[in-house]
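Asker: Okay, structure incoming, though there's no sequence with it:
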């Protein structure tokens, strides 16, 4: 069964309230869990994929991997099941917008908001990387809530060191192309946590400029309010060779906070410089105005 109807009861427990969205492999519904009265999100795998052992294994892996991760920045998985040939699992209902939706709404973010959001994402990744690599990070699967907190979704492409480690087919491009680390294109089965640093760099650039980076872009030229140290930071985050990239989400977060402090210091120096020029010009104008007539 691919479509659930409003009011329908699933697995003698979940009442369908409405559909939240549809992806390539299934639907997501808002449901009420009658055992506790809480609202949850219920994600399904479409029936046409039930014949694919690979698709089923990946769906189970998503639920199994995420269920092991307990962190305020990662969506919580509650239950898994199979109802009338439909695989499903339930998770937190996140009442917010994706980072992509916020990008469309705001256009460009200021440096403070950018740093805050990406530091929260990096903090969640520090926890996740103890068990797995996400491999599909993008603005679409990072939810930003009204209170400013974030939730990372969709661990379906996650690579872990457990029994699911061989499910990724070598040579298959998984995830959203623009955010995939270069090494993932070559051999997705051998990526490590540095593959999740690359999309953080892409999102940093995109949040500040309103577009994804092109070859040769320097963010300090596009955003002259940013110092050249920002270019150095991005070159490290988006390095094509993972050996040249930040080695972990923790290091990325630390360097991002250090960069933010340098940006603030640079802004103070720049504003002080322009203030001195303004004062000098004002004083010169006042002196000219004060001269007695000849």
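Answerer: Thanks, I have the structure now. Keep in mind that this is a model prediction, so the values were computed, not measured.

Asker: CA only for contacts and neighbour counts going forward, please
Answerer: Noted.

Asker: Now do the strands for the protein: every range, in order, please.
Answerer: For the chain, the strands defined by DSSP state E occupy 9-10, 14-22, 27-33, 38-44, 77-83, 86-92, 96-98, 132-133, 142-145, 150-152, 159-160.

Asker: Which one of these lies nearest to residue 57?
Answerer: Each of the strands of the chain was scored for nearness to residue 57 using Cα to Cα, and the closest is strand 86-92 (10.8 Å).

Asker: Contacts for the closest one next, please.
Answerer: Residues from elsewhere that reach strand 86-92 (Cα atoms under 8 Å, 6 or more residues apart in numbering): 1-2, 39-47, 63, 75-82.

Asker: Now do it against strand 27-33, angle only.
Answerer: Put simply, strand 86-92 runs at 60 degrees to strand 27-33, going by axes from the mean of the first three to the mean of the last three Cα atoms, to 10 degrees.

Asker: Of the contacts of strand 86-92, which qualify as buried by neighbour count?
Answerer: Burial by neighbour count, 16 or more other Cα atoms under 10 Å: within these this picks out 39-47, 63, 75-77, 80.

Asker: Put this next to the first one:
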């Protein structure tokens, strides 16, 4: 026996030809079987779960029932769908303000992990107020629909912007990277780790403002340890080695690696590592060193190439100490006269200006090859970082008189 809500839903779907009589009867049989098994589902959930309805058709039924509403928002149209959520253009019923309404996919609302992750994203976003992070106005649950009301942005994702390009202009890439770094500095100062920086989660608005738009894997640092050991979260092309290995504890340095992998893609037109399968790509993050960006795109300066390689170090402690440091170095590269430096650096050399900058020593003093040697020497009891830095300083000082 159907309750009143399910009866009206089924009657409307049948009357308007959205469901056939046979489909409706099958949905009712499945619904009854599920209830006998202890699962409390609605007719619409059964129809969606068993692919008798698409999300668009469900919204059509909602409109016919006068139910195209989620919380305080009236849904207008769907504009995107990902693996866990759909995005709709909607407007606030009282104020008329247009928003992007992010709604967890119906079949995931019974998965506690996905619900917790979605709700955590909403809670985090409502706490943030930064020009390079999408603004959240409200988060909640309405008739089992988990939703986040976000500012409506016009533009395209960084992934769409890249398209089939073989890399973009270095200065443009650095300007984009700088805005992302500022957003990440803000997140880290708030005590959050993003864990999934990638071009798909970054948007460039029509006003050329870069914004982080997806914080689905964001967690407070104090909560990271609750991640199940061995669980891999993140996107293979941009994932850090510690994430790829399923490490139990992840900190802010994983975001520095993913920022570097994203910048590598911007500058060269491809991620640091590619492969046919996710495991193959993750193994490369763990075991292989990326080609220096300037070897793929010869227009990239050695300074930028060195910065990107520093962020892609396998060991978290070998990466830049913070996004504040990254912002410092990007600004150094972007200064008006940075293109006037005609000195060509061979791979393995370090610019004396950067060596003598105390803040820069950790970031750019050791190149990729030197770090490989250091890791080998570390196992054999080789010279310390500070000893080799001192030697390099003396060598540079002697060469410049």
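Answerer: Cool, got the structure. Note that the structure is predicted; figures quoted are calculated from it, not measured.

Asker: Need the TM-score between these chains.
Answerer: Remark: TM-score between the superposed chains equals 0.83 [TM-score structural alignment, normalised by the length of the first structure]; 268 aligned residues with a Cα RMSD of 2.2 Å.

Asker: Closest one of the buried ones among the contacts of strand 86-92 of the first structure to residue 140 of the first structure?
Answerer: Nearest to residue 140 of the first structure, judged by Cα to Cα, of those is residue 75 at 14.0 Å.

Asker: got a list of what the counterpart of residue 198 of the first structure in the second structure touches?
Answerer: The criterion is TM-score structural alignment: under it, residue 198 of the first structure has residue 257 as its aligned partner in the second structure. Counting by Cα under 8 Å, 6+ apart, residue 257 of the second structure makes contact with 238, 239, 240, 311, 312, 313, 319.

Asker: ditto for residue 49 of the second structure
Answerer: Each residue near residue 49 of the second structure by Cα under 8 Å, 6+ apart is listed here: residue 107.

Asker: For it, give its distance to residue 197 of the second structure.
Answerer: 31 Å (Cα to Cα, to the nearest Å).

Asker: Mind jotting down where the helices sit in the stretch 51-200 of the first structure?
Answerer: Remark: helices assigned in the stretch 51-200 of the first structure by DSSP state H, counting those that start in this stretch are 53-67, 99-106, 111-128, 182-186, 197-209.

Asker: And the second one against the second structure, how far off on average?
Answerer: On superposition with the second structure, the average gap between helix 99-106 of the first structure and its aligned counterparts reaches 1.6 Å (mean Cα distance after the TM-score superposition for the first structure).

Asker: Could you tell me the angle between that helix and helix 197-209?
Answerer: Using the same axes, to 10 degrees, the inter-axis angle of helix 99-106 of the first structure relative to helix 197-209 is 10 degrees.

Asker: List the contacts of helix 99-106 of the first structure.
Answerer: By Cα under 8 Å, 6+ apart, helix 99-106 of the first structure touches 109, 139, 140, 141, 142, 143, 144, 207, 210.

Asker: Give me the aligned partner of residue 213 of the first structure over in the second structure.
Answerer: Residue 213 of the first structure maps onto residue 272 of the second structure when the alignment is built from TM-score structural alignment.

Asker: got a list of what its match touches?
Answerer: Residues in contact with residue 272 of the second structure (Cα under 8 Å, 6+ apart) are 237, 238, 261, 264, 265, 290, 291.

Asker: Can you say which of the helices of the stretch 51-200 of the first structure is packed in most?
Answerer: Neighbour counts (mean count of other Cα atoms under 10 Å) averaged over each of the helices of the stretch 51-200 of the first structure peak at helix 197-209, with a mean of 23.

Asker: Now a PyMOL select for only the buried ones of the contacts of helix 99-106 of the first structure.
Answerer: Command for PyMOL that selects the buried part of these, burial taken from 16+ other Cα under 10 Å:
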select buried, resi 109+139+140+141+142+143+144+207+210
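
Asker: quick revisit: any chance of the contacts of residue 257 of the second structure in TSV, with neighbour count and distance to residue 344 of the second structure too?
Answerer: Output for the contacts of residue 257 of the second structure, formatted as TSV (neighbours: other Cα atoms under 10 Å; distance: Cα to Cα, whole Å):
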residue	neighbour count	distance to residue 344 of the second structure
238	31	30
239	28	32
240	31	31
311	27	22
312	29	23
313	25	23
319	23	24
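
Asker: Residue 168 of the first structure -> the second structure?
Answerer: By TM-score structural alignment, residue 168 of the first structure lines up with residue 227.

Asker: Great, nothing more from me.
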